[in-house]
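Enquirer: Show me how the following folds:
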Amino acid sequence: MEANAGSFARTDPWLEDNEFSETAKFINQILMEDNVDQSPFYDPLSLQVTENSFYQALNGNLPDSPNQHPLVHSPGGETTTATTSNHNIVLQQNFGQLKLPFPDSAFQSNPQALSQPPSITVSDGFSNWDFSTAELMPQNLFNVSDYDSQFRRGLEEASIFLPPQPNLVTAPYSNREQPHNAHAVKGRKNHERQEEEEGRSNKQSALSLADETDLSDAFDRTELLREEIVCICNEQSGGKAPPKKQVRKREKETVDLMNLLLLCAQSVNHNDIRTSNELLKKIRQHSSPIGNASQRLAHYFANGLEARLLGDATSAAGRLFLVMNSNRYTTAEFLQAYQVFLSVTPFIKFTYFFANKMIMEAAAKAETLHVIEFGILYGFQWPMLIKLLSNREGGPPKLRFTGIEFPQPGFRPTQKIEETGRHLANYCKRYNVPFEFNAIASKNWGTIQLEALKIEKNELVAVNSSRRLENVLDETYDVNSPRNAVLHLIRMINPDIFTHSISNASYSSPFFTSRFKEVLLHFSAIYDVCDTVIPRENEWRMMIERELFAREAMNVIACEGSQRIEMPETYKKWHIRHTRAGFKQLPLNEEIMAKCRSELREWYHRDFFLDEDSNWMLQGWKGRVLHASTCLVPA
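Expert: Now for the predicted structure:
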């Protein structure tokens, strides 16, 4: 039975009485608690980003993004007070005339903003943040030495990904002809527009992006968009408008939102504020959080680009996530939305099933099983394992559990982890499985001491991480890679089995343009999944897209440095890391693969697929691998 919008209510194998239904039962158990309707959703990743931003601000360490021009602040400063848990943290920054209120209506649509004049005013999510072009442009354009330095730095970054070809971008001025007043700048701009008009016949792409087959068709259509941008600029500057016939012809053209986003990312990367705003305005006119897949994707990606335009990407990230983590929805709402996504897609379900069956096989005769999970969050994976252990021949073993997560701000950093332990303990009582829980809250998982894990003799140790090691910083941020440090810690644990699941993507690049392309391709597939299997009007779908997917994409687009914590890698790169850390892969279990393939054929849309490569179980959509799982042991 295919899963589609018409059969949405039918496709819910989680509600059947089998091992796959345990996560749904576990979620329902949490939903039945008295305080779940009032409890705000706990997101340790957003809290981690916000805390990092505050820490850097308090220490005066707010480095500029490598491809953003720093704002020239006025001598005056403003004080922003942010409340997190039991602490009031006061940030003293020189924002000058730039005001950053955090209204309750943040992240709500504001269609009136579309009619505003060109400015960095965000029509969704940042509509009350006043960053007008009139305020920003004089500071940016007339600081000649800084502008020249930032322009050349961005140009060098983009040129890395270009094959040898004629220059697509002309420097704003040569070293011999630097403007010293407004008239010189205006003259230089007119000269640039003339050069752009003459260059149209060459059909050169306006994007300084790498040559990829996935985007080759999209690049072929960038010339039309480029002409539209030039015409807009000419009209605003008093130039000759295009003939009405050409305007009507362009209006009939279908807007390619992918191209618009790529062009906008290029402009943002080069700090071209005017062009970026015009492109964002056009994107807003053709995107919507309630439209089709591409319209929703463009809507949220525009949020990320606008956030990046606020200025310093590192400091903007903390303000951004402070707004996003404003407790606008409860744990109950998140759990209900999460259940919808679990029921209509196989990704998480098969990931859990694969890891649990491999652990169960390793612990077939163990008297004590010690599971150590890096990134436990709500513990959704483990009810299935508890059910399997309860039915084990000879009775269940004692289940010891160590849950590792980022700390919660305040005086009780392990509170949420302990709540997860309490939920799992209640579930173990249901199936008469002896249970013991150990909570560890740490900002840097690679520095956890072995003694804190409380490993005992004669127990089988299983280490698991499900799509969470990608939130650990890598060598692009720190030469002593924290990500490799975690793998070396796991090797020191010397586990009997290590199950690792990842999001298969490659948007961890330190270069913005390359990173933007990859995250756009990855989330295009994910939003297409939702558009195919969940009705557009479904409120839980909109929450999933806004609070899970859009939040991750915005972190990748808007943030730099330690604030960018979404850094997934492909399974082939993870294979190299595993090998260097001293692990080897186990062969895939054919019984597990056969069970997953059977479930896939029976319950899910035909465009989902399950494959295998080099002892990795691969899951994806329409030929694009989105998730991968493997099982390892010390070499």
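Enquirer: From here on, just use CA atoms for contacts and neighbour counts.
Expert: Will do.
Enquirer: can you give me the strands in the chain?
Expert: For the chain, the strands defined by DSSP state E occupy 78-84, 87-93, 368-374, 398-405, 435-441, 460-466, 497-503, 583-585, 608-613, 616-621, 624-634.
Enquirer: tell me which strands and helices the third one is in contact with?
Expert: Looking back up the chat, that one is strand 368-374. strand 398-405, strand 460-466 (3 or more Cα pairs under 8 Å, 6 or more residues apart in numbering; DSSP states H and E).
Enquirer: Dump those strands to JSON lines, plus distance to Arg188.
Expert: Converted to JSON lines, these look like this (distance: least, Cα to Cα, whole Å):
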{"stretch": "strand 398-405", "distance to Arg188": "54"}
{"stretch": "strand 460-466", "distance to Arg188": "54"}
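Enquirer: Tell me which of those lies nearest to Ile502.
Expert: Nearest to Ile502, of all the helices and strands packed on strand 368-374, is strand 460-466, at 6.3 Å by Cα to Cα.
Enquirer: one more to line up against the first:
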Amino acid sequence: MKTEVRGNGGSISLQNPSLFNTPLDPITGALKGCLGSLDGACIEKLLLHCASALENNDVTLAQQVMWVLNNVASTVGDTNQRLTAWFLRALISRASRAVEGYGKVHILDFSITHCMQWPTLIDALAKRPEGPPSLRITVPSCRPQVPPLLNVSKEEVGHRLANFAKFRDVPFEFHVKDDDPCLSNETFATQFESLLTQLTRSQLDLRDDEALVINCQNWLRYLSDETKGNTTTVRDAFLDVIKGLNPRIIVVVDEDCDLSASSLSSRITTCFNYLWIPFDALETFLPKDSRQRLEYESDIGHKIENIVGFEGFRRTERLESGVKLSQRINDAGFVSLPFCEDTINEVKSLLDEHASGWGMKREEDMLVLTWKGHNSVFATAWTELED
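Expert: Coordinates of the predicted model:
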């Protein structure tokens, strides 16, 4: 699947135009209502409003909706997944600097966020004094069946991003890297191992004149860290494959907890000492009878069940701590890139203003989001180690 937008050219043909025929509610009604309950349905509604406004050339409403989207991007899923959105500005800042001077940017997006973070990057690229580069985003068709879930196809997400990019006058392409259709009923692990063989420069149509950015957000944890005989782990194999693609920068974001131990007692102890954070955060921000809170707590409960109740390929939650995963990435031949002080101060300011209880610190080149002083989510940036 491919979606292309070139500047202010012709309109984009949508696979399901009826999705955008819903009458627009006033901004004071629909959008303020969404701000009170930032669930998946609300995010989808905001995207629909934005696309509809663009289709109807309602610039004022489109700008209002985009402002909301840029401020609540990725706020679906459990508490820690939603709060990775606070890293968005820092990561976008780092990725933007890494591709300075390039007229073409290609992002391989391995994440569970349904591309919700990319409107902010598109907006940042559109503000370049020399004009925006062309932007390509490629996503895999397979995805772990974990929250946040969205009742919209990847192709439809691509069309909505294309509308957004068109509005910001950023040349844009969106591709879905399809799996073998024979594997459609197989597990994510099986589908991804098949996809791994397709991650080559030729099959991804990588071009020498573009800056390649690889985004791994809440993704590596779902790649097996178990060896089979003398073979390498899928996690290490993935790192080897993406190294061969010669990326300009790799961004890694995940929860800062080590749940990869083979010992059940170790996983129970670590799980108990970490997963109080989302429960405590929910206690702080949502009332006990909130439907949203019950859904998030149910998601956390399913995560605990997987960590404790299953072994082998059925145990899909295999988090590594930021320090442990950073060592793995370093061993694969990458070197970390530090975040600049201005970026760190900007994120700290955002947290102080909008998220009481949350803080941020730096551990070497790793940014760490904290809840009441306890590590919650980490973010790192990497590039290939030069020989």
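Enquirer: Need the TM-score between these chains.
Expert: Put the two chains on top of each other and the TM-score (TM-score structural alignment, normalised by the length of the second structure) is 0.72; 309 aligned residues with a Cα RMSD of 3.2 Å.
Enquirer: Which of the strands of the first structure sits closest to Glu51 of the first structure?
Expert: Among these, strand 78-84 sits nearest to Glu51 of the first structure (Cα to Cα), with 8.8 Å.
Enquirer: so the closest one corresponds to what in the second structure?
Expert: Counting by TM-score structural alignment, strand 78-84 of the first structure lines up with no residues of the second structure.
Enquirer: List the buried residues for that strand?
Expert: Residues of strand 78-84 of the first structure classed as buried by neighbour count (16 or more other Cα atoms under 10 Å): Thr80, Ala82, Thr84.
Enquirer: was I right about the first one contacting Gln92?
Expert: Yes: Thr80 of the first structure is within contact range of Gln92, at 6.7 Å (criterion: Cα atoms under 8 Å).
Enquirer: re the thing from before, how about the helices and strands packed on strand 368-374 of the first structure in JSON lines, adding distance to Val49 of the first structure and mean neighbour count?
Expert: As requested, these are exported to JSON lines (distance: least, Cα to Cα, whole Å; neighbours: other Cα atoms under 10 Å):
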{"stretch": "strand 398-405", "distance to Val49 of the first structure": "14", "mean neighbour count": "22"}
{"stretch": "strand 460-466", "distance to Val49 of the first structure": "20", "mean neighbour count": "23"}
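Enquirer: Out of those, which is closest to Arg296 of the first structure?
Expert: Here strand 460-466 is closest among these (Cα to Cα), at 26.9 Å.
Enquirer: helices or strands next to that closest one in the packing?
Expert: helix 347-362, strand 368-374, strand 497-503.
Enquirer: tell me how far the first one is from the chain's mean position?
Expert: Put plainly, it is helix 347-362 of the first structure. Relative to the chain's own centre, helix 347-362 of the first structure is displaced by 25 Å; criterion: Cα atoms, centre = their mean, to the nearest Å.
Enquirer: try the second one
Expert: With Cα atoms, centre = their mean as the basis, strand 368-374 of the first structure stands 28 Å off its chain's centre.
Enquirer: Pull up the aligned stretch in the second structure for that strand.
Expert: With TM-score structural alignment as the criterion, strand 368-374 of the first structure aligns to 104-110.
Enquirer: residues in contact with the matching stretch?
Expert: 99, 115, 133-140, 209-217, 219 (Cα atoms under 8 Å, 6 or more residues apart in numbering).
Enquirer: Return the mean post-superposition distance for it against the first structure.
Expert: Taken against the first structure, stretch 104-110 of the second structure registers an average deviation of 0.8 Å after superposition, with mean Cα distance after the TM-score superposition for the first structure.
Enquirer: so how far does stretch 243-260 of the second structure reach from one end to the other?
Expert: In stretch 243-260 of the second structure, first residue to last residue: 23 Å (Cα to Cα, to the nearest Å).
Enquirer: Could you give the residue range in the first structure aligned to it?
Expert: Aligned using TM-score structural alignment, stretch 243-260 of the second structure spans residues 491-508 in the first structure.
Enquirer: Tell me where the stretch 501-635 of the first structure has helices.
Expert: Applying DSSP state H, counting those that start in this stretch to the stretch 501-635 of the first structure gives helices spanning 512-533, 539-544, 550-558, 571-581, 590-603.
Enquirer: quick one: the third one aligns where in the second structure?
Expert: Matched against the second structure by TM-score structural alignment, helix 550-558 of the first structure falls on residues 301-309.
Enquirer: how about that stretch: buried residues?
Expert: Quick answer for stretch 301-309 of the second structure (16+ other Cα under 10 Å): Lys303, Ile304, Asn306, Ile307, Val308.
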